[in-house]
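Build the 3D model from these lines:
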Amino acid sequence: MLKQLFGVARINFLSLTLVCIALAAGASWQAGHPLSPGVLMLVTAIGLCAHISVNALNEYLDFKSGLDFLTNRTPFSGGSGTLVTHPGAAHLALLLGIVSMLLVIGGGLYLSYQLNWQPLLIGIPGVLLIYGYTRHINRWPLLCLLAPGIGFGIFMTLGSYWVLAGNISAAAWLLAMIITLLVSNLLLLNQFPDAEADRQVGRRHLPIVIGRRHSASVYTLLLLLSYLVLILGVLSGILPWQCLLALLSLALVAKLLPGLFRFADKPQQLQPYLGMNVLLCHLYPLLLLTGLLWAGPV
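Model prediction:
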């Protein structure tokens, strides 16, 4: 049973949550706010529960809709396949999704009672996003593009900073914007191999609506925009110059983009570039975090 629960939770993808919260914690520390280990642990637990909930509900709903039986699964797209192999575990996936969501709600209410009610302005929409992502958001192309990024960038990264620092800074907004763009791109590229199967169950994301090649152009635009935000943030003095360390990730981008356009319409050959995209979504924020730690508290 534990193996099935780990499968529907997609435990190998939870590292992205840890990276986002670490970035928020690093930014809060660099801004001169002392970190409370207890609050940081609780924020991390809430973030992991939110990620697990959206993953488990997505697995359950994709299994019930029949989508999981149509996709050509890759290590980065098409779900985990756990429920296709173990259909009897469907009720466990649903239970995991619901319990994880309730833990998010309970943890958020506890934090608001102990610290400040204002982060609920981010937390409540975040819970609604968890609930509605698979069932509703996937039918609206622009919302489907931005929702994952908003979830990890605004709700998770910015929300974590707000709880840890007690306020929101311009630097926190810029970091959240960068994460929003990166994670929106992460899910956009992962939709490429699933486009035909997704179309059959009524989904309408960008690779379905405008095609993979045009979606690759959207990916490039969002990625370049993330670097523009970084550079403008440093030039304006909002981010320390040490954050330019994140530009080292451009070496990975230089390999990723040519392959993306070359194999945009050949999903089977796109898999190495899906992996590079996952790596980029971890490397870029970790380099930002390294820059913040290098800069030290103000």
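
alpha carbons only for contacts and neighbour counts from here, please
Fine.

quick one, longest helix in the protein?
helix 37-65 (DSSP state H).

Tell me the buried residues in that one?
39-40, 43-63 (16 or more other Cα atoms under 10 Å).

Stretch 92-109 now?
Buried, per 16+ other Cα under 10 Å, within stretch 92-109: 92-98, 100-105, 107-109.

same deal with stretch 172-184?
Applying 16+ other Cα under 10 Å to stretch 172-184 flags 172-184 as buried.

what does that stretch contact?
Stretch 172-184 has contacts (Cα atoms under 8 Å, 6 or more residues apart in numbering) with 20, 24, 27, 145-154, 157-158, 161, 222-223, 225-227, 229-230, 233, 281, 285.

Of these, grab the buried ones for PyMOL.
Of the contacts of stretch 172-184, the buried ones go into a single PyMOL selection, burial set by 16+ other Cα under 10 Å:
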select buried, resi 20+24+27+145+146+147+148+149+150+151+152+153+154+157+158+161+222+223+225+226+227+230+233+281+285
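
Please provide the structure for the following sequence as well, for comparison with the first:
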Amino acid sequence: MIKQRKKTNWRVWWRLLRPHTLTAAFVPVSVGTALALHAGQVNVPLFLVMLLASLIIQAATNMFNEYYDYVKGLDTPESVGIGGTIVRDGVPPSTVLRIAISFYALAVVAGVYICAASSWWLALVGLGCMAAGYLYTGGPWPIAYTPLGELLSGVLMGTTIILISFFIQTGSVSLESVLVSVPITVLIGGILLSNNIRDLDGDRAKNRRTLPILMGRSNAINLLAVLFTFSYLWVTGLVLMGIVSPWALLSLASIPKARQAVRGFHGKTRPVEMMPAMQATAQTNTAFGLLLAAGLVLSYWF
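Down below sits the predicted model:
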């Protein structure tokens, strides 16, 4: 039985958001909007609402994760990488669930604004993304227990969010926006892959069937390195083919962080030892994505 503790300061609620994962929300919106700049003037209020919607959906997904992992007995006070709001800080599980549902309600309001300014067909896409966020750990067959987590998270938070961000500004989807979304999709999938590498032993004990469990830790680390390499080669290829400006090569400045992430996993077996590597993976996505967005903006002006 969880006992309510008296001390629930702002840091508790900040950890509940799992801020290191929010890069999967703000990077795609930034890249999609930067691409839209080339097709016409960007609607700043629409960009901000889209950014808010993406952030709160990602945060709510983290809260559903926190709630259902507790309910299913997967989280303990010793668990690494979780917010710990329930098992360590004593916040009632029902409170975490209510906040998550409230965030989803706020996302619906934001979605109405976005659809009214663009297309109501986006409501179906948005509801699909929200359903996937809930079903990641909720429902009878949680996605988190399968080897499909990396693929689905990458496509939904990478390609889908970039294309929505581009579409609401331009009213269309271009081949360039699809191609530029690919490395972001790959890197977001890599964030979840790094999380599952860290949690491999614990997940196996809990009968999960994540990709690293099926592949083995060493192969999963090699796959992470391949995903990083592919992303950098993809952007370089887009530049060489003249699809994007050479300014996009700014994203290559994040390579040292990617190397740090891969090296941080080698030779490590304890989750706490792999936390810096997982954080470096998320930071790689942040640096790569924001530098790519900056390059797209600079190519518009220069």
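
returning to what we had before: the buried residues of stretch 172-184 of the first structure into a markdown table, with extra columns for distance to Gly275 of the first structure and secondary structure?
As requested, those are arranged in a markdown table below (distance: Cα to Cα, whole Å; DSSP: H, G, I helix; E, B strand; the rest coil):
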| residue | distance to Gly275 of the first structure | secondary structure |
| --- | --- | --- |
| Ala172 | 28 | helix |
| Trp173 | 27 | helix |
| Leu174 | 26 | helix |
| Leu175 | 23 | helix |
| Ala176 | 23 | helix |
| Met177 | 22 | helix |
| Ile178 | 19 | helix |
| Ile179 | 18 | helix |
| Thr180 | 19 | helix |
| Leu181 | 17 | helix |
| Leu182 | 14 | helix |
| Val183 | 14 | helix |
| Ser184 | 15 | helix |
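
Looking at these, spot the one nearest Ser215 of the first structure.
Within those, the smallest distance to Ser215 of the first structure is 11.9 Å, found for Ser184 (Cα to Cα).

Can you tell me the closest non-neighbouring residue to that closest one?
In space, Ser184 of the first structure comes closest to Gly149 once its chain neighbours are excluded; the distance is 4.3 Å by Cα to Cα, 6 or more residues apart in numbering.

circling back to that earlier point, taking the buried residues of stretch 92-109 of the first structure one by one, which sit in strands?
Using DSSP state E, no member of those falls in strands.

For the aligned residue in the first structure for Leu200 of the second structure, which residues are in contact?
Using TM-score structural alignment as the criterion, Leu200 of the second structure maps onto Ala195 of the first structure. Counting by Cα under 8 Å, 6+ apart, Ala195 of the first structure makes contact with Pro207, Ile208.

The aligned residue in the second structure for Asn138 of the first structure: neighbouring residues, count only.
With TM-score structural alignment as the criterion, Asn138 of the first structure lines up with Ala144 in the second structure. Counted with other Cα atoms under 10 Å, residues neighbouring Ala144 of the second structure total 20.

so Ala144 of the second structure makes contact with Tyr136?
Yes: applying Cα atoms under 8 Å, one finds Ala144 of the second structure in contact with Tyr136, separated by 5.3 Å.
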